[in-house]
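Student: Generate a structure from the sequence data that follows.
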Amino acid sequence: MTDESASLDPVELGAYFALIEVSSLLRHAVELQLKEAGGLSYVQFQLLATLGDSPAGSKRMTDLADGVVYSRSGLTHQAGLLEAAGLVTRAPSVDDERSVTVTITEAGRAVLATVFPGHIAVLKKLFLAPLGREDVEELARSLSLVRDHMRSTPPRSAAPRRRGSGRRAGGTS
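Tutor: Now for the predicted structure:
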């Protein structure tokens, strides 16, 4: 590794720190709005919105975990909370009996309909307000390139599970 590859120039470092700060500030504001408007956590909103956006309103748990980049065990917990609230149902997958499919309910769609206006208002006020249309288009293009590059290596939640003695290396999932 050369010294050049081990460092970032000031513009690269500035872009990275700006992204981190913008992400933190936006997530904080969004989390407050979701909790106040619908009693949802950020992850629960992501799960409901992902299900609500899918043609059948359903996805396999593994696909959901990979899509929102969340651990399988964490997703199981969140899906359980959403199911207890009547916002989703879980059932064995018709395609693979080892998989579980999560489906958004009408109550889940109603919660999304309740939180979306405020969610959009937060995004417009905090994230989009200082940008012109061309800025938004360029940002979308740039972030899509980065996202696609990062998605070319699957997140840990998508990695095949190890088979063997039943014990996991390192003791964590």
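Student: going forward, measure contacts between C-alpha atoms and count neighbours the same way
Tutor: Noted.
Student: gap between residue 133 and residue 39?
Tutor: Using Cα to Cα, to the nearest Å, we find residue 133 at a distance of 32 Å from residue 39.
Student: Give me the more crowded residue out of those two.
Tutor: Neighbours per residue, other Cα atoms under 10 Å: of residue 133 and residue 39, the larger number sits with residue 39, 15 against 9.
Student: and the gap between that one and residue 15?
Tutor: Distance of residue 39 to residue 15, given as Cα to Cα: 33 Å.
Student: let's see this one next to it:
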Amino acid sequence: MSDESPWLSPAELAVWLKFSHLLVRVPQELDAQLRRDAGLNWYEYLALAGLSESPGRTARMSDLAVLTNGSLSRLSHVVKRLEDHGWVTRAPSPDDGRYTNASLTDAGWEKIQEAAPEHVATVRRFFVDPLTSDQLADLDHCCEAMQKALDGP
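Tutor: A predicted model of the protein is given here:
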């Protein structure tokens, strides 16, 4: 540890430990709910949801990887599984053949429509409902500040 990075104060450490617990626990809860109720993992859901909200239900794979916060390699493996279920198709981009587009099929649209209500209820139960509107606004500001730190100067 360098002199430039002092140890966390007791108050900082207490908040960090609570936040660290949530960083692990919330994704586990979301993943478990989606597996149980929709037969999807959380990352598969994020990919389907991202496509469902994209114009024409189609997105470049590279853009979808950013949206799902995953590598292009990881996304390719997931999209292959989604293709095997008939929920997604892939094709070269008509605008630039160097890119591949992923598109949500009608069956994929039905799948995300089926999965969304319980998923939103779970997000609401663990994320939205425990907070007041002021706390949610404060959390939004906190997330923006942390995202800026992650994105760099």
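Student: If we ignore the residues flanking it in sequence, what's nearest the residue nearest in space to the middle of the first structure?
Tutor: The first structure has residue 68 as the residue nearest its centroid, 2.9 Å off, counting by Cα atoms, centre = their mean. Nearest non-adjacent residue to residue 68 of the first structure, counting by Cα to Cα, 6 or more residues apart in numbering: residue 46, 6.8 Å away.
Student: Can you show me the helices along the first structure?
Tutor: All helices of the first structure, identified by DSSP state H, fall at 10-38, 42-53, 61-68, 72-84, 106-122, 133-151.
Student: Was I right to think residue 87 of the second structure contacts residue 107?
Tutor: Yes - counting by Cα atoms under 8 Å, residue 87 of the second structure does reach residue 107; the two are 5.3 Å apart.
Student: more crowded one of the two?
Tutor: Applying other Cα under 10 Å to residue 87 of the second structure and residue 107 shows that residue 87 carries more neighbours, namely 21 against 13.
Student: Can you find the partner of the more buried one in the first structure?
Tutor: Alignment note (TM-score structural alignment): residue 87 of the second structure maps to residue 87 of the first structure.
Student: show me what contacts its match?
Tutor: 104, 105, 106, 107, 108, 109, 111 (Cα atoms under 8 Å, 6 or more residues apart in numbering).
Student: swap in residue 64 of the first structure?
Tutor: 47, 50, 75.
Student: Then residue 81 of the first structure?
Tutor: Not one residue lies near residue 81 of the first structure by Cα under 8 Å, 6+ apart.
Student: what's the answer for residue 151 of the second structure, then?
Tutor: So residue 151 of the second structure contacts nothing (Cα under 8 Å, 6+ apart).
Student: Now check it against the first structure: what is it aligned to?
Tutor: Looks like residue 151 of the second structure aligns to residue 151 there (TM-score structural alignment).
Student: Would you mind measuring from its match to residue 67 of the first structure?
Tutor: 10 Å.
Student: same question, residue 60 of the first structure
Tutor: Separation of residue 60 of the first structure from residue 67 of the first structure (Cα to Cα): 11 Å.
Student: My read is that the residue nearest to the centre of the first structure contacts residue 49, right?
Tutor: No - if you go by Cα under 8 Å, residue 68 of the first structure and residue 49 don't touch, sitting 10.5 Å apart.
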